[in-house]
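> Mind folding the following:
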Amino acid sequence: MKQGLHDAHGAGLPWHAARPAASRVPDRSGAAETRERADSASGVRGEHTHGEPPLPRPRAVVQRASVRGQVLDALRSALMTGELCPGEVYSAPVLGERFGVSATPVREAMQQLALEGAVEVVPNRGFRVVRRGPRELAELAEVRALLEVPVLLRLAGTVPAAHFAELRPLAEDTARAAAAGCPARYAEADRAFHRALLALAGNQQLLRISEDLHRRAQWPLLDTPPRRHRAVLLRDAAQHTALLDALATGDLDLVGDLVTEHFTHRD
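The predicted structure is shown next:
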């Protein structure tokens, strides 16, 4: 995508830096223009109607999905790095200005984040970043352990060691992300590793539920010093490799201990 979204995703300008008009990414879909006109008529402030002619429907659908997905990725990154502050309320039009897009894909992305427990809807204002405390994180860790430990213990006794060896590149990805100290990149690599590991059980419902719990557990706590957070990432990444070794050798006691510690000690 163009510069505006890439910058907001953390690769270019800081989150609060001003962006040139040329970096805007217009949302040209006919559906978006219709929504924007309706919002304007109902008194929604900050929306902008672009004068470009609507694109043919197939191309517009692809473009809208692309814009919404990239905005969602950028918002997740901003949440992970603390650029969107817990307790603060952000409106879709203002965030759209920062990203160089209309408010519509931002609002849709924020609705998805609300489903993931990262933000909550504030009527007539926007979206508040959820304040999370240690108790919520401990509860999520307990549920994850109850769900995943028995599954991994079963895998340790039934899955050939070669299958666990195939997951080492994913564990190495988490180690590189941890060494780089990038929370957003680590979160993505961490989910990829655990998703591939649980996929060995062949249970799609397990994957869906565990993915939701995992993402909720990744939203950072308040006031976490960056250096301390990096140390936690490095420790967790090392546990991935140790877990694969324990699974490959069928060491059930070590598997149980590692997974429980991995979920519960994330301060």
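
> hey, let's count contacts and neighbours off CA atoms from now on
OK.

> tell me, what residue is most central in the protein?
Note on the chain: the residue nearest the mean C-alpha position is R76, at 4.7 Å, using C-alpha atoms, centre = their mean.

> That one reaches A184, doesn't it?
Yes: R76 is within contact range of A184, at 7.4 Å (criterion: C-alpha atoms under 8 Å).

> Identify the contacts common to these two.
Shared contacts of R76 and A184 (C-alpha atoms under 8 Å, 6 or more residues apart in numbering): none.

> can you give me the helices in the stretch 101-250 of the chain?
Ranges of helices in the stretch 101-250 of the chain, per DSSP state H, counting those that start in this stretch, are 103-115, 134-158, 161-165, 168-180, 183-199, 204-218, 226-249.

> buried set for the third one?
Taking 16 or more other C-alpha atoms under 10 Å as the basis for neighbour counts, the residues of helix 161-165 that come out buried are 161, 164.

> Ok, the first one next?
Neighbour-count burial for helix 103-115, counted by 16+ other C-alpha under 10 Å, picks out 103-111, 113-114.

> likewise stretch 212-223?
So, applying 16+ other C-alpha under 10 Å, buried residues of stretch 212-223: 213-221.

> Before we compare anything, build this one as well:
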Amino acid sequence: MAPVRHCVRDQVLAALRGALADGDLRPGEVHSAPQLAVRWGVSAGPVREAMHQLMSEGTIEAVPNRGFRICGLTARDLAELAELRAALEVPAITALARDLPPAHWVGLRPLADAAVTAAALGDGAAYAEADLAFHRELLAPAGNRQLVAVTQHLHRRSQAPVIGRPPRGAADLLADALEHGALLDALASGSPDRVERMAREHLTGC
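From the prediction side, this is the model:
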């Protein structure tokens, strides 16, 4: 596939994620690739490719002869995803807190700051990407590629719109974003117990 086609697909994927984060595409709605192609002034092919990527993530589902339906999460779905993420991420982060020197975590500050900036602007799509990047790099030193891949998939899945809830505003996003910095402070303190507690609170809200 030509690089230009990849670029258009990635741009459409970013636009789709932004529309989902902003509430422009809502759970239960059905959209066709040609319809969205007209909306963004591109051909239908890259739109289909981008929508198939979202389908692989569980954010949308195919509707025969109609297009794709937006799949919203229920509150139970969200809680279960958070529980799964915590089960995988918290032990890994706690182990890293024991194994790595506090100075290691300084390198993650720019990622935490990027999340805060996106959150303060109320940019849900940019925050989602910054949040993913932070957690990916947080777990990367564990050296387990499958752990990173699985947790990133669960994380991406949890970013789908929630049925019956409006998109998260700047205040909610900022509260989450600031927890990244607090978690880095805990990691820099060299206290695994504190890290475990804060990581669990960040991922589950309790």
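
> Would you pull the TM-score for this pair?
The pair, once superposed, lands on a TM-score of 0.95 when counted by TM-score structural alignment, normalised by the length of the second structure; 206 aligned residues with a C-alpha RMSD of 1.5 Å.

> ok so, going back, return the residue of the second structure aligned against the residue nearest to the centre of the first structure.
When the second structure is aligned by TM-score structural alignment, the residue opposite R76 of the first structure is R17.

> What secondary structure category should be reported for that match?
Secondary structure, DSSP: H, G, I helix; E, B strand; the rest coil: R17 of the second structure is helix.

> List the buried residues of stretch 172-185 of the second structure.
Buried-residue list, stretch 172-185 of the second structure, by 16+ other C-alpha under 10 Å: 173-174, 176-185.

> so it corresponds to what in the first structure?
Going by TM-score structural alignment: stretch 172-185 of the second structure matches residues 232-245.

> For C85 of the first structure, what is the corresponding residue in the second structure?
Match for C85 of the first structure (TM-score structural alignment): R26.

> Tell me how far the nearest residue to its match once chain neighbours are set aside lies from R194 of the second structure.
Of all residues not flanking R26 of the second structure in the chain, I70 sits nearest, at 6.3 Å (C-alpha to C-alpha, 6 or more residues apart in numbering). Distance of I70 of the second structure to R194 of the second structure, given as C-alpha to C-alpha, to the nearest Å: 39 Å.

> So for the two, which sits in the more crowded spot?
Legend: neighbour count by other C-alpha atoms under 10 Å for I70 of the second structure and R194, higher for I70 (22 against 16).

> For the more buried one, what is the corresponding residue in the first structure?
Per TM-score structural alignment, I70 of the second structure is aligned with V129.

> Check whether V106 of the first structure really touches E97, as I assumed.
No: between V106 of the first structure and E97 there is no contact under C-alpha under 8 Å: 9.9 Å.

> Name the nearest residue to the counterpart of A184 of the first structure in the second structure, sequence neighbours excluded.
Using TM-score structural alignment as the criterion, A184 of the first structure maps onto A125 of the second structure. In this structure, A125 of the second structure finds its nearest non-sequential neighbour in G18, 4.7 Å apart by C-alpha to C-alpha, 6+ apart.

> ok, now which ones touch A37 of the second structure?
43-44, 47.

> Just send those back as a markdown table, with distance to E89 of the second structure too.
Below are the contacts of A37 of the second structure laid out as a markdown table (distance: C-alpha to C-alpha, whole Å):
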| residue | distance to E89 of the second structure |
| --- | --- |
| S43 | 40 |
| A44 | 38 |
| V47 | 33 |
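
> just these now: which is nearest A75 of the second structure?
V47 (29.1 Å; C-alpha to C-alpha).

> so what's the residue in the first structure that that closest one lines up against up against?
Using TM-score structural alignment, the equivalent of V47 of the second structure in the first structure is V106. Neighbour list for V106 of the first structure: 68, 71-72, 92-93, 95-96 [criterion: C-alpha under 8 Å, 6+ apart].

> 10 Å instead?
With contacts defined as C-alpha atoms under 10 Å, 6 or more residues apart in numbering, V106 of the first structure is in contact with 67-72, 75, 91-97, 99, 112.
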